[in-house]
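Enquirer: predicted model and sequence follow; I will ask about them next.
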Amino acid sequence: MSSDLPTGPEEANEALFSRFSINQQTIKQWSLPELVDGCAKAGVRGVGLWRAPVQEYGVAAAARLVRDAGLTVTSLCRGGFFTALDSKDRADALVDNRAAIEEAAALGTETLVLVSGGLPAGSRDLHGARERVADALGELAPYAADAGVRLALEPLHPMYAADRCVVSTLAQALALAERFPAEQVGVVVDTYHLWWDDTIGSQIGRAGAGGRIAAFQLADWVTPLPAGVLLGRGQLGDGAVNLRWFREQVDAAGYRGPVEVEIFNPELWERPGAEVLAEVAERFARHVMHAR
């Protein structure tokens, strides 16, 4: 690892950071070239990307930029939003998700993160909305498999169920994913969204036994929640989540993939990107990877 990241005897250990990935949203103030350059200089090997900045830069150009820097795209966010009642809206969503699959394949990542979508306006039918998610997965999973991409269904905290994601628990995500081959549809374990669930340990075990853990993402839960909620994720170690416990659980479940830090936080976005990256890496070492 570069001296830009923590340089203590444990922090500098290559094995400690071999799984570390930084999601683009954590350092949103950086352009895509700045992110790639900053990670390469710091010795960070993995990046999670988002579709909008990739599209703005150009998918082929972004893929070349990342590849030439020796980085790996650990996930692409995001597809999904499958719950509309209108048939045209559902068809449009499928078109957009096929494009997302193609973008993921071009970037060389095997993981496309999906957010299911919330309740349509005026609807209170959670079951119906979840079945429309299943229908969309049935349409898209074979297409994704042909492209070498796995769909990764992400459950979000229940506070998002109405407007953003009717899949709120890992158990609900698995119930949908398990209708399809594991190599086609997996799940995302995100500490910010799942830390509160007292069944999460057994559900992580279930996901691991079925080979369903497609991505593992980290952020902390801090209070009070800000207005808008979405931008309230905390820096690692600042909140209520037992991050190390989560990492131990996914490891015990057989997951050996990237550990991606995804923090939506305006305070981090106001700081120099290199400073944020170094701090996240230090927190990752201290709160996620170090043995007790």
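Expert: Perfect, I can see it now.

Enquirer: all contacts plus neighbour counts: C-alpha atoms, from now on.
Expert: Will do.

Enquirer: now stretch 243-254: buried residues?
Expert: Of all the residues in stretch 243-254, those buried under the rule 16 or more other CA atoms under 10 Å are 243-244, 246-247, 249-250, 253-254.

Enquirer: same deal with stretch 202-213?
Expert: Buried, per 16+ other CA under 10 Å, within stretch 202-213: 203-208, 210-213.

Enquirer: which residues touch the helix or strand hosting residue 55?
Expert: With secondary structure defined by DSSP states H and E, residue 55 is part of helix 51-57. Contacts to helix 51-57, defined as CA atoms under 8 Å, 6 or more residues apart in numbering, come from residues 31-32, 62, 76-78, 100.

Enquirer: how far does that helix sit from its chain's centre?
Expert: Its chain's C-alpha centre and that of helix 51-57 lie 17 Å apart, by CA atoms, centre = their mean, to the nearest Å.

Enquirer: do you have the strands of the protein handy? List them.
Expert: 20-23, 46-50, 72-80, 111-115, 150-153, 185-190, 213-218, 220-221, 233-234, 259-261 (DSSP state E).

Enquirer: which helices and strands does the last one pack with?
Expert: Applying 3 or more CA pairs under 8 Å, 6 or more residues apart in numbering; DSSP states H and E, one finds that strand 259-261 makes contact with strand 20-23, strand 213-218.

Enquirer: here's the one I want to compare it with:
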Amino acid sequence: MEDFKRLSLNQMTTEQWSLREAIEGCARAEVPWIAPWRHKVEELGLSTSKRLIKDAGLKVSSLCRGGMFPAVTASERQKRIDDNKRAVEEAAELGTDVLVMVCGSLPDRDIQSARQMVADGIAQLVPFAKSYGVKLGIEPLHPMYAADRSVVVTLDLANTLAEAYQPNQVGIVVDVFHVWWDPDLYNQIHRATGRILGFHVCDWIIPVPDMLKGRGMMGDGVIEISRIRQAVEKTGYNGPIEVEIFNEQIWNQPGDETVCQMKERYLTHV
């Protein structure tokens, strides 16, 4: 168990499982952490989710996701702020202090305005999140997702957003899938010292089978996962390590098989 004390199942890795099934699967496999997604929590119900996680002896590494701030109209932007406030409340209720922020895409062709909407959205959310003891973890995504998921596409952009706030308010989530390619990766990880709130692992496989559902199990691709982990840990981060894999083929296999493979690859490649 000692080898797995930081291992967390991000629920998207076993997308075919309900949250109840994922909780039971983690308990069977002695995976101590779980990272639920909000739509899975909603299906089960917040109070039931909290109770089952607690009864299974699991800890919640993060809740995914907040963000998605940019929108064409002011009223729609406010709706998104309101939804983020609900996400903060859900994170606090589930017992995690990290809300992962997938910041949102451009509502039109003006990417700079979209980035300003992200900054404005975070500014509105920070005081509310602080009142609940929840930190906002900005997760930069790979640039291929700029049009439909996040205009925050580098650790440099994420660090700049986060540095407007105290480290106990806004930080960074490092996902190897999104940042491995960055020529300034290790400088930016060092820059994030004291602000890293999460570390996500998977692999970049060749060829990428699908733009969204194309992540691989650790060891099946080209990412220097252990080197990135070492750099993250040099900043002082010693929190949970989430395995987050979007992959149709992995989703189609039995969840227990996926968790077993995840544990094996964690030991050998993370």
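Expert: Here it is on my side, so go on. Nothing here was measured: the structure is a model prediction, and the numbers come from that model.

Enquirer: can you put the helices and strands packed on strand 259-261 of structure 1 in a markdown table and add distance to residue 119 of structure 1?
Expert: What follows is these, written out as a markdown table (distance: least, CA to CA, whole Å):
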| stretch | distance to residue 119 of structure 1 |
| --- | --- |
| strand 20-23 | 27 |
| strand 213-218 | 25 |
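
Enquirer: quick one: which of the ones you listed is nearest residue 181 of structure 1?
Expert: Closest to residue 181 of structure 1 of those, according to CA to CA: strand 213-218, at 12.7 Å.

Enquirer: once aligned to structure 2, how far is that closest one on average?
Expert: By mean CA distance after the TM-score superposition for structure 1, the fitted strand 213-218 of structure 1 averages 0.6 Å away from its aligned residues in structure 2.

Enquirer: run the angle between that strand and strand 185-190 for me.
Expert: 10 degrees (axes from the mean of the first three to the mean of the last three CA atoms, to 10 degrees).

Enquirer: equivalent range in structure 2 for strand 213-218 of structure 1?
Expert: Counting by TM-score structural alignment, strand 213-218 of structure 1 falls onto residues 196-201 of structure 2.

Enquirer: list the contacts of that stretch.
Expert: Contacts for stretch 196-201 of structure 2 (CA under 8 Å, 6+ apart): 62, 98, 137, 171-177, 218, 225, 229, 232, 235, 237, 239-245, 270.

Enquirer: hang on, the earlier thing: show the buried residues in the contacts of helix 51-57 of structure 1.
Expert: So, by 16+ other CA under 10 Å, the buried ones in those are 32, 62, 76-78, 100.

Enquirer: in JSON lines: those, plus distance to residue 197 of structure 1.
Expert: Listed next are those as JSON lines, based on distance: CA to CA, whole Å:
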{"residue": "32", "distance to residue 197 of structure 1": "35"}
{"residue": "62", "distance to residue 197 of structure 1": "37"}
{"residue": "76", "distance to residue 197 of structure 1": "26"}
{"residue": "77", "distance to residue 197 of structure 1": "24"}
{"residue": "78", "distance to residue 197 of structure 1": "24"}
{"residue": "100", "distance to residue 197 of structure 1": "30"}
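
Enquirer: looking at these, which is nearest residue 44 of structure 1?
Expert: Distances from residue 44 of structure 1 to those, taken by CA to CA, are shortest for residue 32, at 14.5 Å.
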